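**Q** generate coordinates for the sequence data below:
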Amino acid sequence: MTEKNLGAEARRPIKIATIGGGSSYTPELVEGFIRRYDSCPVRELWLVDIEEGREKLEIVGGLAQRMVEAAGLPMEVHLTLDRREALAGADFVTTQFRVGQLDARIKDERIALKHGLIGQETNGAAGMFKALRTIPVIFDIIRDMEELCPDAWLVNFTNPVGIVTEAVLRYTNWKKIIGLCNCPISMRFGIAKWMDVDPDRVRMELSGLNHHFFVTDVFIDGKSRFDEVLERYCTLPVEELGTMKNIMAIPWSNRLVRGLHAIPVSYLNYYFSTREELEGLEKDYQEHGVRAEVVKKVEAELFELYKDAELHVKPKQLEERGGAHYSDAACSVIDSIVNDRGDVQYVDVQNKGTVTSLPYESAVECACVITGDGPKPISVGELSPAISGTIQMIKSFERMVAEAAVTGNKDLAVAALVANKLCDSDAVANEVFDELCEAHKDYLPEFYNADGTPRDESEARAVTSQVCSLA
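**A** Alright, predicted model coming up:
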């Protein structure tokens, strides 16, 4: 009898470290591990946070412990501010943190809108600065992983996933990284609903990048039904198409969708309906504040719920947070690696020729067969001219931002912003970059010393090389 056929009690226990354990998403992660315990017995779940997140960690950690206790499982949930203790011997490390917390996102969105730019945390100026704050911390985590859990998989859903994954793959020796997003899962569920079939019967071909991909084929029971799905998409009212909670639902013309011969992820609204999205964000800002301020209120309400000592399940209200399925996607990937399932999931991995139009070393988001050795990408081939241009633009942006984060090259960062369609002015790019740099200088070690004085590029490179083994 193989280990795959043994019961949970006979399996090797699994240790997972979750960086950013005080996140409001954590109950979904815990729920996912509880549901899969028979096949994927997580015996140790370490929730890690920093001092500023101690209160949230204790609140959400308490709920996590109650959930496990109610399930009657021998899973130990540890709460700690000591990241190295949590990482020691871990089999999987999941990352879901936000450098500077929501206040940093508020600054990103407010400053971008002030300069007439879309302020969205994974796109344009706001996305770039979230990446610039995040990449040094991810590299620091990897340095610890190299020492303490060198065989672990890093499962990242800290945004912007595409740029973070790109930086790790290009500038470190760590290749066991999987980037996750909830968009493909939502699209698969949507397609299943349009076609009135069970989601398990649906497989998609994805072409592109995180938050910037197209569904270029759909298989139902292994048979391509894409033309039928595309026509169905063109006949549905926009409210039935589904979109992310942080994106205004703007219907694309049937001419566009048929011309692309692909179904765009909803985040492409920012690029295909830039004017309308910006107007909507500015209107929302005047009425409710930026999206991050709305999220901050939702989070405050969630944590009040989490404090209830009688609560021992994930509350329904978590779905209002706007990131449903992120954590469940992480649980699914981990379960499939542990059990060598060979099922198809949608993740960010190194390209390795999967999309021949993109660099071999770069990160792509695609359908992968998940095995005991990790994700195996399903070949896409060459991108069609209809979708290649916008994908190439964003890949250039991702590469330039990743390099700027490693080298401390501010000029390159500005050039990256100008290259992004969401910024149509060199002068504005310089202005917004300088203002965001000043706003976040405490979280930008690639640009600033501890005393707030600017670093030169050679200093930044030296600091980065100390943080992580650079390739």
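
**Q** use CA for all of it now, contacts and neighbours both
**A** Noted.

**Q** strands along the chain, start to end?
**A** Ranges of strands in the chain, per DSSP state E, are 14-19, 42-48, 76-80, 92-95, 153-156, 177-179, 202-209, 212-220, 223-224, 263-264, 343-350, 363-371, 374-377.

**Q** residue 321: which of the ones you listed is closest?
**A** Comparing these against residue 321 with C-alpha to C-alpha, the closest turns out to be strand 92-95 (17.6 Å).

**Q** now do the buried residues in the closest one.
**A** Counting neighbours by 16 or more other C-alpha atoms under 10 Å, one finds that the buried residues in strand 92-95 are 92, 93, 94, 95.

**Q** the third one and residue 179: what is the separation?
**A** Using C-alpha to C-alpha, to the nearest Å, residue 94 is found at 10 Å from residue 179.

**Q** give me the common contacts of these two.
**A** Listed as contacting both residue 94 and residue 179 by C-alpha atoms under 8 Å, 6 or more residues apart in numbering are 155, 156, 157.

**Q** closest to residue 117 among those?
**A** Distance to residue 117 across the shared contacts of residue 94 and residue 179 (C-alpha to C-alpha) is lowest for residue 157, with 25.0 Å.

**Q** another sequence for comparison is provided below:
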Amino acid sequence: MKLTVVGGGSTYTPELIDGFARLRDSLPVEELVLVDPAAERLELVGGLARRIFAKQGHQGRISVTDDLDAGVDGADAVLLQLRVGGQAAREQDETWPLECGCVGQETTGAGGLAKALRTVPVVLDIAERVRRTNPDAWIIDFTNPVGIVTRALLQAGHKAVGLCNVAIGFQRKFAGLLGVTPSEVHLDHVGLNHLTWETGVRLGGPEGEDVLPELLAEHGEAIAADLRVPRALVDRLGVVPSYYLRYFYAHDEVVRELRTKPSRAAEVAEMERELLKMYGDPELDEKPELLAKRGGAYYSEAAVDLAAGLLGGGGSPYQVVNTYNRGTLPFLPDDAVIEVQAAVGPKGPTPLSVPAVDPLFAGLMANVTAYEDLALEAALRGGRERVFKALLAHPLIGQYEYADALTDRLIAHNREHLAWA
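**A** Here you go, the predicted model:
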């Protein structure tokens, strides 16, 4: 089995490598190729990856290359984890929206749209090259904004599934609170990427007992503290919202906070500098503890699980993925990309049925889906007016003066990445 990681020079990659090494019985990788144009980073990450495999006794071969076509040739699955423009672009995404009083964040709001505009054309080009080389390869997208990028891939006819680590993080957290193994916890997870709610927490599988009410009663304070929202809000919702919902439920509070502290991009850039120094140590043969603060917790386990299911090697029977709606949520179009539990196999994911969704959540999902429609249109076709309409449709913006001002700033800060600008 051959896997290729595009964006393999990312400081995330050792987390992924550690998962491949630990979970090799689920996903027997014989060849792993890390592809990245940043040669210096790639060599550092590749060296550590080989040492991790060696320490854990994994017999697979790891190679690195800046040649995409060679790297994906013959791959059974291609994982995408790239960041167009790097941390410098992320720093901009997180700062210029604040000038208009809007949240600055890399996956939602105006910053999220900027990232989508930079990313979608690049990902589609990569996917076309994968298809020319190996049309049967699965594409697993971890590149944000996952929902929009996955929809672009599916709309272009690629064998693609989107992946996010939010659900597996909740699964691990809840398992610890309940004193059970993670495999015993099944989430009723519903929404769009980075716009999700845990409406049930079941023991044993999709038909198991829902212990969410007890979980909230006994551990609501700790759960709310992790989400940085009041316990009373969680109790009133009766579900566990993704921490990304704080941008919607406490928008103005978040803007005030973001204006008074360094950006997350600046923090991550500093971490990356430290991590790359560590990766260059020939004695280091495991992922460092600092990597846990970088983000992407449990990404490796989710990725291994998904790849194993798609490639017929096993994996968990049900996994949270991003895929076409196709009637799962009747209030959204069939071609919307939703994030829900699905049965995953070699033919791809099949979403499980979802109970009726509270209008409080369904309304916001429908609004953001409409924004994602417009965002994808802007990413594919370009043009100031398409960017403006996408921003106007976003529930975190929604005022024409803000949308106009943000459009100008978005184009000014991203001109080098926008072919039409």
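
**Q** can you calculate the TM-score here?
**A** TM-score of the superposed chains, computed with TM-score structural alignment, normalised by the length of the second structure, equals 0.95; 419 aligned residues with a C-alpha RMSD of 1.8 Å.

**Q** now, among the buried residues of strand 92-95 of the first structure, which is nearest to residue 170 of the first structure?
**A** Distance to residue 170 of the first structure, by C-alpha to C-alpha, is smallest for residue 95 among the buried residues of strand 92-95 of the first structure, at 18.8 Å.

**Q** the closest one matches what in the second structure?
**A** Using TM-score structural alignment, the partner of residue 95 of the first structure in the second structure is residue 80.

**Q** from residue 144 of the second structure, how far off is that match?
**A** Separation of residue 80 of the second structure from residue 144 of the second structure (C-alpha to C-alpha): 10 Å.

**Q** same thing with residue 51 of the second structure?
**A** 29 Å.

**Q** now residue 381 of the second structure
**A** Where residue 144 of the second structure is concerned, residue 381 of the second structure sits at a distance of 19 Å (C-alpha to C-alpha).

**Q** between these two, who's got more neighbours?
**A** residue 144 (26 against 13; other C-alpha atoms under 10 Å).

**Q** show me what that one aligns to in the first structure.
**A** Match for residue 144 of the second structure (TM-score structural alignment): residue 159.

**Q** hmm, that match is touching residue 131, no?
**A** Yes: Residue 159 of the first structure is in contact with residue 131 according to C-alpha atoms under 8 Å; the separation is 7.4 Å.

**Q** tell me the counterpart of residue 338 of the second structure in the first structure.
**A** Counting by TM-score structural alignment, residue 338 of the second structure lines up with residue 364 in the first structure.

**Q** in contact with its match, which residues?
**A** 162, 208, 209, 210, 348, 349, 350, 351, 355.

**Q** now it, nearest residue through space, not along the chain?
**A** Setting aside the residues directly before and after it, residue 364 of the first structure is nearest to residue 209 in space (C-alpha to C-alpha, 6 or more residues apart in numbering), at 4.8 Å.

**Q** give the equivalent position in the second structure for the one you found.
**A** Looks like residue 209 of the first structure aligns to residue 192 there (TM-score structural alignment).

**Q** can you check residue 409 of the first structure too?
**A** Aligning on TM-score structural alignment places residue 409 of the first structure opposite residue 383 in the second structure.

**Q** could you find the closest non-adjacent residue to the most centrally placed residue in the second structure?
**A** Centroid-nearest residue in the second structure: residue 164, 3.7 Å away (criterion: C-alpha atoms, centre = their mean). Using C-alpha to C-alpha, 6+ apart and skipping residues adjacent in sequence, the residue nearest residue 164 of the second structure is residue 142, 6.3 Å away.
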